[in-house]
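[1] test case, fold it:
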Amino acid sequence: MREKLMNLLNEREEEMIALRRYFHENPETSHQEYKTADKIADFYAGKDVKVERNVGNGLGIVVTIQGNKPGKKIGLRADFDALPIMEETGLPFASQNPGVMHACGHDGHTAYLMILADCLIQLKEEWSGTVKIVHQHAEEVPPSGGKSIAESGVLEDLDEIYGIHFFPDFELGEINYTSGWAFAGCSDLTIKIQGKGGHGSMPHLSNDAIVAASSLVMNLQTIVSRRINPYDMAVVTIGSFEGVGASNVIKDNLILRGDARYMDMEVGKKIEKEIRNLLRGLEESFGVETEMEYLWDYPPVYNHPEQTEKAVRALEKFGIGEYMEKAVAGPASNGAEDFGQYLLKIPGAFMNVGCKPDAEECYMNHHPKFDINEKALIIAAKAVGDITLTALEEQ
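    So this is what the prediction gives:
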């Protein structure tokens, strides 16, 4: 059975690459992935599977593949949204949608999983159990597709769930994993500061929103340095300061946007509480009014130790020396991933697949020149295939 699956994947590697290039050339941003969802759904049309569309809060697709008899139920997830980035790769299949780019590898995630799913469909009479293929929309921005799919009830019967992410800072042939806390939680925050505008020559008659906001930006860092245990991971970032005005006008209001990251939900709650405390102090000190939206959308990714060990055992038994070079235990990442939404409800594991390009310079995820080594597609397909077969067989 395994040999048949690996052979099928080898035969369809070029199709995998072609699909990746199609998605790369036709990217769509979160919650706008209409043509992408149609392309994925059309791929499964006429196959002996159940296809559910518009799962969750948007365009999610869940494909259920039934084996030859009842058994374990395993989920496999890949995301398919792109980012609002102008591509600068110069690739012959570069984005044809100006200002939108697959700069995080989701095109590759989708392509490898579609072909792996189809190979599992072809062999469905030779394995027992159920595999649910989760094609997820809107990973990049809240409200995330992962949260809505996880809460939809469509996956509540799963025993385990697995996923991967491409990262070019890992060598081709390397699969990186972390048991336990693997990725940080992330909360988006939007703060509006309402002051009292006026003439630049009469500051005493105004309440300057820019001065108040500037004080807040600096004081936010004291949450990390003075309110959080130094042994706990915490980051607070203000990435947007929207206060454009005129040189002789005291700004009436502005908006700050940023995020908070943490490995422990209690730390995330502490950060929110301390930000609100600072906002109350800001109102009193500067005579302004504040309003904050704090979105809890990306919990920390907790890889369940049993499922992580199972996945690594499958890779070391079948993959090393065949389609990959090594499986490496690595530290947790400060990056966020909404795969954590599934792991709150379903035991599973999320791993990183090295995709370092052959080019001299490597550009990381979310960079306008980001690219993956397409040889990583077949590695991901075979690795997740081995993990899936192992998970289905082990009781």
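
[2] contacts, neighbours, all on C-alpha from now
    Noted.

[3] what segments of the stretch 101-250 of the chain are helices?
    106-122, 145-150, 209-222 (DSSP state H, counting those that start in this stretch).

[4] will you turn the ones you listed into JSON lines that also has distance to Thr178 and mean neighbour count?
    JSON lines is the format used below for the helices of the stretch 101-250 of the chain (distance: least, Cα to Cα, whole Å; neighbours: other Cα atoms under 10 Å):
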{"stretch": "helix 106-122", "distance to Thr178": "19", "mean neighbour count": "23"}
{"stretch": "helix 145-150", "distance to Thr178": "20", "mean neighbour count": "25"}
{"stretch": "helix 209-222", "distance to Thr178": "28", "mean neighbour count": "17"}
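
[5] nearest to Asp259, of those?
    helix 209-222 (11.3 Å; Cα to Cα).

[6] show me the biggest strand of this structure in terms of residues.
    Across the chain, the longest stretch assigned as strand under DSSP state E is strand 180-194.

[7] which parts of that strand are buried?
    By 16 or more other Cα atoms under 10 Å, the buried positions in strand 180-194 come out as 181-194.

[8] which among those gets closest to Ser215?
    Using Cα to Cα, Ile193 comes nearest to Ser215 of the buried residues of strand 180-194, at 11.8 Å.

[9] ok so, going back, want to throw the helices of the stretch 101-250 of the chain into CSV with distance to Gln66?
    Formatted as CSV, the helices of the stretch 101-250 of the chain follow (distance: least, Cα to Cα, whole Å):
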stretch, distance to Gln66
helix 106-122, 8
helix 145-150, 20
helix 209-222, 51
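
[10] please give the structure of this sequence too, so both can be compared:
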Amino acid sequence: MPVLPKIAEYADELTAIRRDIHQHPEIGFEEVRTSGIVARMLQSWGVEVHTGLGKTGVVGILKGKGDSGRTVGLRADMDALPMDEQTNLPFASKNPGRFHGCGHDGHTTMLLGAARYLAETRDFAGTAVFIFQPAEEGLGGARAMLADGLFDKFPCDEIYGMHNNPLAEPGKMGVKPGAAMAGASFFDITINGVGSHGAMPHHSKDPIVIASALIQNLQSVVSRNVPAVRTAVLSVTQVHSGSAYNVVPGKAVISGTIRYFDDEVMELIHHRVRTLCAGMAQAYEISIDVDLRNTFDVLMNDPDLSLAYLDAARDVVGEENVSETKDLVTGSEDFADMLKVVPGAYCTLGHKGSIPVHNPGFILDDEILPVGASIMARIVEKRMPL
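    As a prediction, this is how the structure comes out:
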């Protein structure tokens, strides 16, 4: 079975929807226009709509022709990135500093395509739940929806998500059972030193010197504390200090991210970061404030549901285009938070392109839209057959 015929019929409409959303990107918890489009379209197809979960999230409820008592959830993210677009597309972002550089406009559109198809056919026995999530890009949109009672109000037996992949072959769908994507913490470390004239540094407790030493020590955490067979990453990505050529500043801030695949490793790294900061503070007789916060959980795909997802995709893209992948991904995805509550699986779907996501030149290939919509629709039909 190729792309579902009904979805193929309105592929051009899906492209128009995606490009409209692309032109009007909104970052996390600001997706007012986008969520409005989603709600209106779902309502026009006879889907029961609930808004305001996680501030700008939308949930659609659709019952099939039969009632098995089972419920399957499908989730897409809606937010853009806070960056400028450099694609020169005729439908490029009209909002400066806002860009759908990760393909969430495509994810939203694919789920809308699946919802329309399922609303028109209803060839399943049970309930489909369409979850349009805000603020995936590090702002905790999944946790916000969960805090608002997402699965208490709309219980699901299993749930599925999808992400585009411009670096995979077009039409190739992959799922990694078990741990698949890294959990993540962000950190901000504030070094409270003592400033002085730049020509008289002996009067200072120089936070830049201390920050430099601390950064070097932080790089030893993964290489010397984490067992070599357990993957982790610690990256310092920001250093902020100083404002003049002739002033030793009084403060420096180091920021960055930690990635890991099990909570024991996360706790170990957090402990070592705090210990190193405490030791450095004592050595230099200053104070250091550490703000370490977990942002994403490890994404864990249910092994059986991963295979079910591959089986559904096989009907759309063919046996040769589905695979059970082996590689861990050190990127993070807050669909992991939903998978901690409800079992499910998260896949990647390849499309034409050579520029990675989160790059100002990233371009989503619209040909992926009916393919992704078909796979999402098919998993509902196959998991809740009439």
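
[11] TM-score them against each other, please.
    The TM-score (TM-score structural alignment, normalised by the length of the second structure) is 0.95; 382 aligned residues with a Cα RMSD of 1.7 Å.

[12] what is the burial count for the alignment partner in the second structure of Ala18 of the first structure?
    Using TM-score structural alignment, the equivalent of Ala18 of the first structure in the second structure is Ala16. Ala16 of the second structure: 15 surrounding residues under other Cα atoms under 10 Å.

[13] and the helix or strand Ala16 of the second structure falls within against the first structure, how far off on average?
    Assessed by DSSP states H and E, Ala16 of the second structure sits inside helix 11-23. After superposition onto the first structure, helix 11-23 of the second structure sits on average 0.7 Å from its aligned residues (mean Cα distance after the TM-score superposition for the first structure).

[14] before we move on, the earlier item: now the angle between helix 209-222 and the longest strand of the first structure, please.
    Counting by axes from the mean of the first three to the mean of the last three Cα atoms, to 10 degrees, strand 180-194 of the first structure points 160 degrees away from the direction of helix 209-222.

[15] which residues of the second structure does strand 180-194 of the first structure align to?
    Residue span in the second structure matched to strand 180-194 of the first structure, by TM-score structural alignment: 178-192.

[16] ok now that stretch, how far from the chain's centre?
    Relative to the centre of its chain, stretch 178-192 of the second structure is centred 14 Å away, using Cα atoms, centre = their mean, to the nearest Å.

[17] same deal with stretch 136-153 of the second structure?
    With Cα atoms, centre = their mean as the basis, stretch 136-153 of the second structure stands 12 Å off its chain's centre.

[18] and for stretch 153-169 of the second structure?
    From the chain centre to the centre of stretch 153-169 of the second structure is a distance of 10 Å (Cα atoms, centre = their mean).

[19] one more: stretch 124-135 of the first structure?
    Stretch 124-135 of the first structure has its C-alpha centroid displaced from the chain centroid by 24 Å (Cα atoms, centre = their mean).

[20] and stretch 311-321 of the second structure, by the same measure?
    How far stretch 311-321 of the second structure lies from its chain's middle: 24 Å, per Cα atoms, centre = their mean.

[21] only the buried residues of it, if you could.
    Buried residues in stretch 311-321 of the second structure, counted by 16+ other Cα under 10 Å: 311-318, 321.

[22] how about JSON lines for those, with secondary structure and distance to Ile159 of the second structure added?
    Compiled in JSON lines, those are given as follows (DSSP: H, G, I helix; E, B strand; the rest coil; distance: Cα to Cα, whole Å):
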{"residue": "Asp311", "secondary structure": "helix", "distance to Ile159 of the second structure": "15"}
{"residue": "Ala312", "secondary structure": "helix", "distance to Ile159 of the second structure": "14"}
{"residue": "Ala313", "secondary structure": "helix", "distance to Ile159 of the second structure": "15"}
{"residue": "Arg314", "secondary structure": "helix", "distance to Ile159 of the second structure": "18"}
{"residue": "Asp315", "secondary structure": "helix", "distance to Ile159 of the second structure": "19"}
{"residue": "Val316", "secondary structure": "helix", "distance to Ile159 of the second structure": "19"}
{"residue": "Val317", "secondary structure": "helix", "distance to Ile159 of the second structure": "21"}
{"residue": "Gly318", "secondary structure": "coil", "distance to Ile159 of the second structure": "22"}
{"residue": "Asn321", "secondary structure": "helix", "distance to Ile159 of the second structure": "22"}
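
[23] wait, which of those residues is closest to Tyr117 of the second structure?
    The shortest gap between Tyr117 of the second structure and any of those belongs to Val316, at 14.4 Å (Cα to Cα).

[24] map that closest one across to the first structure for me.
    Matched to the first structure by TM-score structural alignment, Val316 of the second structure sits across from Gly319.

[25] distance of the spatially most central residue of the second structure relative to Ala119 of the second structure?
    The centroid of the second structure falls nearest to Glu333 when counting by Cα atoms, centre = their mean (3.4 Å). Glu333 of the second structure is 28 Å from Ala119 of the second structure, where distance means Cα to Cα, to the nearest Å.

[26] quick one on the thing from earlier: map the residue nearest to the centre of the second structure across to the first structure for me.
    Using TM-score structural alignment, the partner of Glu333 of the second structure in the first structure is Glu337.
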